[in-house]
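Peer 1: Sequence below, structure please.
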Amino acid sequence: MNEVRYLFVDGYNVINSWEELRQLKDTDLEEARYKLIDMMIEYVTLKGLETYVVFDAHYVKGSFEKREKYKNINIVYTKEGESADCFIEKNIKDMAKKGVVAVVTSDYLEQRIIFQMGGIRITPSEFLSDIKNSKKTVKEKTTLKYTDKKNPLEQYIDEKTLRKLEKIRRNL
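Peer 2: I've put the predicted structure just below:
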């Protein structure tokens, strides 16, 4: 099976599914959006995904589609009358021809449509678990990298030079 190349996230759907973000949303919606995006940055970088986080603005009178790029994440606010689901469906068609597309949503109808279009669905809880596991993996790798050996110099010099250095060290 091919690896996922594109990731679409139904922003408000995920915010409402994750307890921490749901609580934050009640006091500061904008901060909840930024926190979601910040939580995703390391994950999508590690996975090498072209990522779109889509927020509904279809109930906002007179709103136009707005796109931003923050680090390696494309942020989309839909236009009036267009839901995040609609935007995602419209874009999956084109991107599925170029590579595997995954969509993060808990919307059952949207999940079925994604499957029919050849995409993969990820539930918000699975996505949160993936993000946490990725952070753990990165932490473990960086910890191992820096604690592997007491003296990484051993990796870069020949044995004869190493013995001479050891002799000098002992004579000090």
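Peer 1: switch to C-alpha atoms for all contacts and neighbour counts from now on
Peer 2: Noted.
Peer 1: Can you list the buried residues in the longest helix belonging to the chain?
Peer 2: Ranked by residue count, the top helix of the chain under DSSP state H comes out as helix 124-147. Neighbour-count burial for helix 124-147, counted by 16 or more other CA atoms under 10 Å, picks out P124, F127, L128, I131, S134, K135.
Peer 1: Now that we have these, can you turn them into CSV and tack on distance to T45?
Peer 2: Shown next, in CSV, are the buried residues of helix 124-147 (distance: CA to CA, whole Å):
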residue, distance to T45
P124, 19
F127, 15
L128, 15
I131, 11
S134, 10
K135, 11
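Peer 1: Please identify which pair of those lies farthest apart.
Peer 2: Farthest apart among the buried residues of helix 124-147 by CA to CA are P124 and K135. That separation is 16.6 Å.
Peer 1: Report how many residues lie close to T51.
Peer 2: Close neighbours of T51, defined as other CA atoms under 10 Å, add up to 22.
Peer 1: What sits closest to it if chain neighbours are left out?
Peer 2: Spatial nearest neighbour of T51, excluding adjacent residues (CA to CA, 6 or more residues apart in numbering): L7 at 4.7 Å.
Peer 1: The one you found against G48, yeah?
Peer 2: No - in this structure, L7 is not within contact of G48 by CA atoms under 8 Å, at 10.0 Å.
Peer 1: Please give the structure of this sequence too, so both can be compared:
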Amino acid sequence: MSSEHPPVMLVDGYNVIGLWRHLQEMRDLQGFDIARSHLTETMVNFSAFHGYKTTLVFDAYVQATPAKAERITKNLKLYFTDHNETADTYIERQCGKYRRDPLRHLKRIIVVTSDRAQQLTAVGFGAEWLSATALEQEVEATLRSVQSRQKPQKANTNNLLGNRIDSKTKAQLAQWRNRLN
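Peer 2: Below is the predicted model:
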């Protein structure tokens, strides 16, 4: 994939919240907003790391509100569906656009859901499919990879100025420092 056509990831947000245990617990104890915020934060980092253009899709099916898109970062946006529209419907529409795109051979679209009918539909449109559980495992693996890269390196004390100057110079510097105090 070229950077001109980064992979697109469409995530059925409530499906993921319902299947990731820690998000289920947040949803049940603190509400959907907290679980949604946590998923959003997780996907900001994951999407940036992998260079995905991710859309977290949330049903607004029972709410009488118009569809709303909210850009979080250059790699992540939230999409709240229109009244009487499901996340599945929105994702299917995006997959249909992908299938009709004359440049689709240059592009990659990944649908994240554990809904079996949605999996079959996405694959039928030529998209890749990833279960909510597989995404969770990829997120955890990415986090471990990032953490292992960020482990503090043991300081090389040979490069410290105090270890490279002779004892006479060290004594002279100490005298000057004591006079300043």
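Peer 1: List of residues touching stretch 49-62 of structure 1?
Peer 2: Stretch 49-62 of structure 1 is contacted from outside by 4-12, 37, 44, 63, 72-84, 87-88, using CA atoms under 8 Å, 6 or more residues apart in numbering.
Peer 1: before we move on, the earlier item: figure out how far the longest helix of structure 1 is from the centre of its chain.
Peer 2: Put simply, helix 124-147 of structure 1 sits 12 Å off its chain's centre (CA atoms, centre = their mean, to the nearest Å).
Peer 1: After it, which helix or strand is next? Please name it.
Peer 2: Per DSSP states H and E, the first helix or strand lying C-terminal to helix 124-147 of structure 1 is helix 159-171.
Peer 1: hmm, who's touching that next one?
Peer 2: Residues from elsewhere that reach helix 159-171 of structure 1 (CA under 8 Å, 6+ apart): E154.
Peer 1: So which bits of it are buried?
Peer 2: Per 16+ other CA under 10 Å, helix 159-171 of structure 1 contains no buried residues.
Peer 1: what ranges do the helices span in structure 1?
Peer 2: According to DSSP H, the helices that structure 1 contains are 11-17, 19-27, 29-47, 84-95, 108-116, 124-147, 159-171.
Peer 1: so which of those comes closest to V101 of structure 1?
Peer 2: Shortest distance between V101 of structure 1 and those, using CA to CA, is found for helix 84-95: 6.8 Å.
Peer 1: Please say which position in structure 1 W129 of structure 2 maps to.
Peer 2: In structure 1, the residue paired with W129 of structure 2 is R121, using TM-score structural alignment.
Peer 1: Correct me if wrong: G119 of structure 1 contacts K97.
Peer 2: No - between G119 of structure 1 and K97 there is no contact under CA under 8 Å: 10.5 Å.
Peer 1: Same drill for these two, tell me which one is more crowded.
Peer 2: Neighbour totals were compared for G119 of structure 1 and K97, and G119 leads with 24 against 10 (other CA under 10 Å).
Peer 1: what residues are up against that one?
Peer 2: Contacts for G119 of structure 1 were tallied using CA under 8 Å, 6+ apart; they are I92, A96, V100, V101, A102, V103.
Peer 1: what's around the second one, how many residues?
Peer 2: By the measure other CA under 10 Å, the count of residues near A96 of structure 1 is 16.
Peer 1: what's the answer for the third one, then?
Peer 2: By the criterion of other CA under 10 Å, V100 of structure 1 has 18 neighbours.
Peer 1: cool, the one 3 residues further on as well?
Peer 2: Using other CA under 10 Å, V103 of structure 1 is surrounded by 28 other residues.
Peer 1: Translate it into the numbering of structure 2.
Peer 2: Residue pairing (TM-score structural alignment): V103 of structure 1 is matched to V111 of structure 2.
Peer 1: ok, now how distant is the closest residue to S114 of structure 2 other than its chain neighbours from A171 of structure 2?
Peer 2: Once flanking residues are discounted, S114 of structure 2 sits nearest to S131: 4.8 Å by CA to CA, 6+ apart. Going from S131 of structure 2 to A171 of structure 2 by CA to CA, to the nearest Å gives 66 Å.
Peer 1: just L106 of structure 2 next, same as before
Peer 2: Distance from L106 of structure 2 to A171 of structure 2, by CA to CA: 67 Å.
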